[in-house]
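>>> Return atomic coordinates for the entry below.
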Amino acid sequence: MADDVDARAAQVSAFGHDLLAGLSKTPRSIAPKYFYDAAGSALFDRICALPEYYPTRTELGILERHGREMADQMGSRVDVVEFGAGSLAKIRLLLDAFSERDALGRYFPVDISAQHLEGAARRLRTDYAWLHVQPVVADYMRHEQLRVLEQMPGRKVGFFPGSTIGNFDADEAMMFLQLAARLLAGGGLLVGVDLVKDPLTLHRAYNDSQGVTAAFNLNVLRRANEELGADFDLKAFSHYAFYDPLERRIEMHLVSSRKQTVHLAGSAFRFEEGESLHTENSHKFTIDGFRALAASAGFKPGPVWTDEAKLFSVHWLESPACHGDAA
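Down below sits the predicted model:
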């Protein structure tokens, strides 16, 4: 319990530091990882069930149809590390795909939201009593927070569903893949990747009719008010999401509806009407483009599974037992 409290305190401090830095920049931005406190994680679970939001149900369908093939690639007696584990819904399909209960070693779900992670892990232990589940409260982009996993003996494979890789910019994606290749050396990574498609489909996915995505976006401001003592007026900011075809990405913003001043940690930040806080990118990939990116990070690209409409893909990437960092 003490470790969880320390981890939450450290994360609040990191949130405050990063939000101050992001508000001081032009244009203003904040990393999307700060969406995921307990309330934000619950809202994202609701997003995943929306009719407009195709990625979750499409990826689940791929995992259901091809889970046995994926399990064969992962091999037996492996420890599974899930990055950004969330509600732990998708790992269940992989667990069910393994033919024997003893085919898996340990399962390490890694997530930034301690409260949400522990609750999901508790439910998973109940349903899979034979599985050793050890939650890791960490930012998986911070190598030092994953050292406990890197030092553990045995073959490790990673699971990174949901196309979270698309939330990174090019440098961050390369950094994560290089980190994962080192951590999983001798094993591999199973990763979900959203594909380039009709912009209208993308627009609907990030602008749902129920307004859940808007609430999810605004939740980062509510969190700043509650945890950091900021004074964002949530009614004075609006959710705005659009697809940039040249960058091949969805951009999410919170747009100020009027001139206003926001206070945080003794600093004042003036927003003009129409000025935004950039909260998330969601890059879309081609299959060949992502395989090339993975190869440049040190992975050996393997099989790729997609749905019939080619909306989404799941890639198996083998990580050689010994390799240096990619240039």
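>>> going forward, measure contacts between C-alpha atoms and count neighbours the same way
Will do.
>>> packing partners for the host helix or strand of Ser282?
Assigned by DSSP states H and E, Ser282 belongs to strand 276-283. Contact here means 3 or more C-alpha pairs under 8 Å, 6 or more residues apart in numbering; DSSP states H and E; on that basis strand 276-283 packs against strand 28-29, strand 249-256.
>>> can you map out the helices along the stretch 201-327 of the chain?
In the stretch 201-327 of the chain, the helices defined using DSSP state H, counting those that start in this stretch lie at 212-228, 287-296.
>>> in the longest one, what counts as buried?
In this case it means helix 212-228. 212-225, 228 (16 or more other C-alpha atoms under 10 Å).
>>> Could you do the shortest one as well?
Buried residues in helix 287-296, defined by neighbour count with 16+ other C-alpha under 10 Å: 287, 290-291, 293-296.
>>> Mind putting the residues you listed into JSON lines with distance to Ala138?
Shown next, in JSON lines, are these (distance: C-alpha to C-alpha, whole Å):
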{"residue": "Ile287", "distance to Ala138": "29"}
{"residue": "Phe290", "distance to Ala138": "26"}
{"residue": "Arg291", "distance to Ala138": "27"}
{"residue": "Leu293", "distance to Ala138": "25"}
{"residue": "Ala294", "distance to Ala138": "23"}
{"residue": "Ala295", "distance to Ala138": "26"}
{"residue": "Ser296", "distance to Ala138": "26"}
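>>> Let me know the closest of those residues to Asp198.
Ile287 (15.8 Å; C-alpha to C-alpha).
>>> Check whether that closest one really touches Gly192, as I assumed.
No. If you go by C-alpha atoms under 8 Å, Ile287 and Gly192 don't touch, sitting 11.1 Å apart.
>>> list residues touching both of those two?
Residues touching both Ile287 and Gly192 by C-alpha atoms under 8 Å, 6 or more residues apart in numbering: Ser313.
>>> All the helices of the stretch 51-200 of the chain, residue numbers only.
Using DSSP H, counting those that start in this stretch, helices in the stretch 51-200 of the chain cover 54-74, 89-97, 114-127, 147-150, 170-183, 199-206.
>>> Before we compare anything, build this one as well:
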Amino acid sequence: MQALTDGYLAGAPRIRDRAFLHDVLDGLSRPQKTLPAKYFYDLEGSRLFEEITRLPEYYPTRTELAILRDEAAAIGRLSKPGLAVVEFGSGSTEKIRTLLRALPDVALYVPIDVSGEYLGGEAAQLRADLPDIEVVPVIGDFTAELALPPEARGRPLLGFFPGSTIGNFEPEAAEGLLARFRALLGSGSGLIVGVDLVKPDAILNAAYDDAAGVTARFNLNLLARIARELGVDLDPGAFAHRALFNRARSRVEMHLVSRHAQEIRVGGRTIRFAEAETIHTENSYKYRPADFEALAARAGWRREAVLTDPESLFAVFVLRAE
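Just a heads-up that it's a prediction; the model follows:
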């Protein structure tokens, strides 16, 4: 993995094989087998996700981006002299570019991501295109303990957590994550969060099981990564992608389904799969605006604004730390 020589190495650092192996063994040893969604995003996984965001069925990215563009004036009122923007889980720069251009006083951008190689390329591109903004990337897991780089100290802070990534966490964990962001950014800081809203099942199911099969490849790439990085004799083709909206729990669930009875060896341990047994790889919770506002309030954030599209498919919450 390419090192970020001009970046800031966070205290909770790069994904190393030992941590990866531990998490894979832990997840695959449970009665309902699971794998942490954060491991989707190696270089190939990040590339596939960017492809997903351009699919006709996948509305969240283009809808959130349209909200950021259409509400630029409202967002611009959040700007303060010397502002530092901290993005949790940096991905494509299209959204952050839109945000940064709406904030006239922003001086520093701190993208945080576990994928160092991907982060390095995006940071370099931003530096070239927005030379008046200092870019200081942090390689780290935003769900773990982090410290902001020295360049952010003493500045007004605005967090940015787009892409409805908050929906990948169980509601209790989402509340805890927002509380962690509040502790990191401090009292009086701002936070912009993209939140996917409840909508008809057909729209949601198509968004996570597209006709071109890109989401399936994204899900199966997690198995390819395990095989490659952990030296596991594992055929991703022995599994199938499944995604379905669970309305009772208000979440889309993604699974990998074993096509037949099989076993694999991971870290010296044998993991057995029955035919049709699944690995639960991701949840994507969908919220009603009032429910998310209540969750954020419990984490120490006050709603300042809720920005939505005309069809109410998606919402961008503007929060302020109490």
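>>> TM between them?
Remark: TM-score between the superposed chains equals 0.94 [TM-score structural alignment, normalised by the length of the second structure]; 316 aligned residues with a C-alpha RMSD of 1.9 Å.
>>> re the thing from before, columns distance to Val157 of the first structure on top of the helices of the stretch 201-327 of the first structure, output as CSV?
Formatted as CSV, the helices of the stretch 201-327 of the first structure follow (distance: least, C-alpha to C-alpha, whole Å):
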stretch, distance to Val157 of the first structure
helix 212-228, 31
helix 287-296, 15
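>>> so which two of the buried residues of helix 287-296 of the first structure are the farthest from each other?
Farthest pair in the buried residues of helix 287-296 of the first structure, by C-alpha to C-alpha: Ile287 and Ser296, 14.5 Å.
>>> whereabouts in the first structure does stretch 280-299 of the second structure align?
Using TM-score structural alignment, the residues of the first structure aligned to stretch 280-299 of the second structure are 278-297.
>>> Endpoint to endpoint, the matching stretch covers what distance?
Stretch 278-297 of the first structure stretches 27 Å from its first residue to its last (C-alpha to C-alpha, to the nearest Å).
>>> ok, for the counterpart of Phe245 of the second structure in the first structure, nearest residue in space, not its chain neighbours?
When the first structure is aligned by TM-score structural alignment, Phe245 of the second structure is paired with Tyr243. Among residues not flanking Tyr243 of the first structure along the chain, Ile250 sits closest, at 4.3 Å (C-alpha to C-alpha, 6 or more residues apart in numbering).
>>> returning to what we had before: could you work out which of the helices of the stretch 51-200 of the first structure reaches nearest to Leu264 of the first structure?
Taking the helices of the stretch 51-200 of the first structure one by one with C-alpha to C-alpha, helix 114-127 is closest: 24.4 Å.
>>> how about the closest one, which residues of the second structure does it hit?
Taking TM-score structural alignment, helix 114-127 of the first structure hits residues 116-129 over in the second structure.
>>> Now that stretch on the first structure. Mean distance?
Its matched residues in the first structure lie on average 0.7 Å from stretch 116-129 of the second structure after superposition (mean C-alpha distance after the TM-score superposition for the first structure).
>>> Identify the residues contacting the most far-flung residue of the second structure relative to its centre.
Using C-alpha atoms, centre = their mean, the residue of the second structure lying farthest from its centre is Ala261. It sits 32.4 Å away. Contacts for Ala261 of the second structure (C-alpha under 8 Å, 6+ apart) come out as 272-276.
>>> Of those, which ones are shared with the first structure?
Compared against the first structure with both residues aligned by TM-score structural alignment, their matches' C-alpha atoms under 8 Å, the contacts of Ala261 of the second structure retain 272-275.
>>> Can you tell me which of those are classed as buried?
By 16+ other C-alpha under 10 Å, these give Phe273 as buried.
>>> Distance to Arg182 of the second structure for the kept ones among the contacts of Ala261 of the second structure - can I get that in CSV?
Shown next, in CSV, are these (distance: C-alpha to C-alpha, whole Å):
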residue, distance to Arg182 of the second structure
Arg272, 42
Phe273, 41
Ala274, 43
Glu275, 44
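>>> Sitting in strands, which of the kept ones among the contacts of Ala261 of the second structure do you find?
Those of these mapping onto strands are 272-273, per DSSP state E.
>>> Nearest to Ala2 of the first structure among the helices of the stretch 201-327 of the first structure would be which one?
Closest to Ala2 of the first structure of the helices of the stretch 201-327 of the first structure, according to C-alpha to C-alpha: helix 212-228, at 19.0 Å.
>>> In the second structure, what range does that closest one match?
Going by TM-score structural alignment, helix 212-228 of the first structure sits over residues 214-230 in the second structure.
>>> What's the average distance for the matching stretch when superposed on the first structure?
Averaged out, stretch 214-230 of the second structure is 0.5 Å away (mean C-alpha distance after the TM-score superposition for the first structure).
>>> got a list of contacts for that stretch?
17, 21, 39-40, 42, 44-45, 48-49, 51-52, 208-209, 232-236, 239-242, 254, 256, 266-267, 281.
>>> same thing but at 7 Å, please
17, 21, 39-40, 45, 48-49, 52, 208-209, 232-234, 236, 241 (C-alpha atoms under 7 Å, 6 or more residues apart in numbering).
>>> Check stretch 39-48 of the first structure too.
By C-alpha under 7 Å, 6+ apart, stretch 39-48 of the first structure touches 53, 56, 86, 116, 212-213, 216, 219.
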